[in-house]
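**Q** Take a look and give me a structure for this.
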Amino acid sequence: MTTEPSGRRARGAACLVVALGVYLGAAIGCLPAEEPAPPGAVPAEPVGAAAARLSPAADAPQAERTPPAPAERRREREAMVRVIRDVYGLRDEAVLAAMAAVPRHEFVPPAYAAQAYADHPLPTAHGQTISQPYIVAEMTRQLRLRGGENVLEVGTGSGYQAAVLTHFTTHVYTIEIIRPLADSAAQRLKRLGYGTVQVRCGDGLAGWPETAPFDAIMVTFTVDEVPPALLGQLKPGGRMVVPVAGTDGMEWLTVVEKAASGEVQTRRILPVRFVPMLREDPSRR
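**A** From the prediction side, this is the model:
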């Protein structure tokens, strides 16, 4: 495995992007920039009817306000996409279209619905978060999906990222370590019309051997190194996007590319902050 560090110019640009995001988030009253989803390590098992047993305490409290009309939510979504395009400079039209199509407010707890399209992460349940919209868009862009690929997401969370991925392919598989999150995400995705997404509860770092190899893999929590099992399930010519903790004390969004020869190269994209990897399901304690 060879590592290709980013140059000073790229690193400076990345830091500027993050600084802009922090500035905008502060301007609209955001939470700390703590990034996305879950998983960790328990035996894999299919997601089923356990969603019906979810306790109301697992979700944020209901906000006592009249929900915005669909047209208003659409305008908020369009404004979110403009920030991604004009502030961050992300110009991939397919990614922007996917972000504009998915109703993000359906994937956040009711208490945070009013902030659904703000440019910062939001808490969900069990100490997890839904990622900042720009980060969702950038990670999707880095996979370079063209349509029809076999894609694995590790860290389902609310299911939002998986829903975005369905706008590129119907072959989306996602793994979540926390049983209540996996069940609620599966239920939510089906209700919203993203029923092609296959959700599994289990050890995300073990991947999904039965449906491997994958053209693209996305990990939505921080790891200390590129997970070997996931690398083994990545096709030659495939790409993985994963937050990796660096020896410099920072976390870096990292792109992993596997050549047709099997040679692997990694490249840092920008500094990020994600939730840490979980080794067990906290809902079972």
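
**Q** From now on I want contacts and neighbour counts done on CA atoms only, so please keep to that.
**A** Fine.

**Q** Now do the helices in the stretch 151-285 of the chain.
**A** Secondary structure of the stretch 151-285 of the chain (DSSP state H, counting those that start in this stretch): helices located at 160-165, 179-191, 228-232.

**Q** Could you also give me the structure for this second sequence? I'd like to compare it with the first:
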Amino acid sequence: MSADEEARFLIMRKRMVRIQIERRGIKERRVRDAMLGVPRHLFVPAHLKERAYDDGALPIGEDQTISQPYIVAKMTELLALKGDERVLEVGTGSGYQAAVLARLVREVYTIEIVPSLALQAEERLKRMGYDNIRVRLGDGYRGWKEHAPFDAVIVTAAPDHIPTKLVEQLREGGRMVIPVGNVNQYLTLLVKEKDGVREEQVIPVRFVPMTGEAQAQE
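**A** Prediction:
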């Protein structure tokens, strides 16, 4: 890609952050800077590059999507990250959310159930120099026990209930952001406290459904 094209995409990215994210109330500067630093156009199919910074989700193949920029920023901000966390992501997709997280935390562990997407995301992230992200092919419904507990968990596909194993793998004081529901979905924030889990519905959303074991447990 030429220097002129990169400069043009940077202008588009700055506009995305200013209009879609900052003006909608994302206050955390580190989140906005991470969104500015990740070239979203490299995470979408080639024929959609010019739409990469649109205000909406885009298809990435296999009936999956890359989330709307604002939703990525909102979910990331809700995690209240400080910089030294170990984060679990369920639903790698294109790898975009993992790349944003990688600029904000120490380690990102991300699981993708679709083989082609897992392979593409892993290759893409390695090519782009993200050395603090580990990609795993598998069903994320039960998390990644070997690397638990996690300081934060983010789920980018919607089950109709909150997976117990993901809560168990969250450390005390940790936060999880997950879309929950079938027809009516709500972005839900969970905070694991000493005496239980505090749960808050944040905003209505529309995510692809979580597949695999999550559907078997419905």
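
**Q** Can you pull the TM-score for these?
**A** Here the TM-score for the pair of chains, by TM-score structural alignment, normalised by the length of structure 2, is 0.94; 212 aligned residues with a Cα RMSD of 1.5 Å.

**Q** about what we covered before: got JSON lines for the helices of the stretch 151-285 of structure 1, with mean neighbour count and distance to residue 95 of structure 1 too?
**A** Conversion of those to JSON lines gives the following (neighbours: other Cα atoms under 10 Å; distance: least, Cα to Cα, whole Å):
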{"stretch": "helix 160-165", "mean neighbour count": "26", "distance to residue 95 of structure 1": "8"}
{"stretch": "helix 179-191", "mean neighbour count": "22", "distance to residue 95 of structure 1": "19"}
{"stretch": "helix 228-232", "mean neighbour count": "18", "distance to residue 95 of structure 1": "24"}
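
**Q** Throw the ones you listed into TSV and include distance to residue 10 of structure 1, thanks.
**A** Shown next, in TSV, are those (distance: least, Cα to Cα, whole Å):
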stretch	distance to residue 10 of structure 1
helix 160-165	26
helix 179-191	36
helix 228-232	25
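
**Q** Out of those, which gets nearest to residue 101 of structure 1?
**A** helix 160-165 (8.1 Å; Cα to Cα).

**Q** The closest one packs against which elements?
**A** Where contact means 3 or more Cα pairs under 8 Å, 6 or more residues apart in numbering; DSSP states H and E, helix 160-165 of structure 1 is packed against helix 93-101, strand 171-176.

**Q** Highest mean neighbour count out of the ones you listed?
**A** Ranked by mean neighbour count, these are led by strand 171-176 with a mean of 26 (mean count of other Cα atoms under 10 Å).

**Q** can you tell me what part of structure 2 it aligns to?
**A** Matched against structure 2 by TM-score structural alignment, strand 171-176 of structure 1 falls on residues 107-112.

**Q** Without its sequence neighbours, what residue ends up closest to whichever residue in structure 1 pairs up with residue 137 of structure 2?
**A** Correspondence of residue 137 of structure 2 to structure 1, assessed by TM-score structural alignment: residue 201. Residue nearest to residue 201 of structure 1 in three dimensions, not counting chain neighbours: residue 176, with 4.9 Å by Cα to Cα, 6 or more residues apart in numbering.

**Q** these two touch, right, that neighbour and residue 157?
**A** Yes. Using Cα atoms under 8 Å, residue 176 of structure 1 makes contact with residue 157 at a distance of 6.8 Å.

**Q** thinking again about what came up before, need the helices and strands packed on helix 160-165 of structure 1 in CSV with distance to residue 268 of structure 1, can you?
**A** CSV is the format used below for those (distance: least, Cα to Cα, whole Å):
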stretch, distance to residue 268 of structure 1
helix 93-101, 21
strand 171-176, 24
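
**Q** closest to residue 46 of structure 1 out of the ones you listed?
**A** Of all those, strand 171-176 comes closest under Cα to Cα, at 9.8 Å.

**Q** helices or strands up against that closest one?
**A** Contacts defined by 3+ Cα pairs under 8 Å, 6+ apart place strand 171-176 of structure 1 against strand 150-154, helix 160-165, strand 198-201.

**Q** Now do the contacts for the residue most central in space within structure 2.
**A** Compute the mean C-alpha point of structure 2, and by Cα atoms, centre = their mean the closest residue is residue 97, 3.6 Å away. Neighbouring residues of residue 97 of structure 2 by Cα atoms under 8 Å, 6 or more residues apart in numbering: residue 72.

**Q** can you check residue 48 of structure 2 too?
**A** Per Cα under 8 Å, 6+ apart, neighbours of residue 48 of structure 2: residue 41.

**Q** now for it: what does it line up with in structure 1?
**A** Counting by TM-score structural alignment, the partner of residue 48 of structure 2 is residue 112.

**Q** Equivalent analysis for residue 189 of structure 2, please.
**A** Matched by TM-score structural alignment, residue 189 of structure 2 corresponds to residue 255 in structure 1.

**Q** Quick check, that match in contact with residue 268.
**A** Yes. In this structure, residue 255 of structure 1 is within contact of residue 268 by Cα under 8 Å, at 6.4 Å.

**Q** list the residues that contact both of the two?
**A** Joint contacts of residue 255 of structure 1 and residue 268 (Cα under 8 Å, 6+ apart) do not exist.

**Q** picking up where we left off before, excluding covalently adjacent residues, which one is nearest to the match of residue 189 of structure 2?
**A** Excluding the flanking residues, the one nearest residue 255 of structure 1 by Cα to Cα, 6+ apart is residue 241, at 4.7 Å.

**Q** To which residue of structure 2 is that neighbour aligned?
**A** Under TM-score structural alignment, residue 241 of structure 1 pairs with residue 177 in structure 2.
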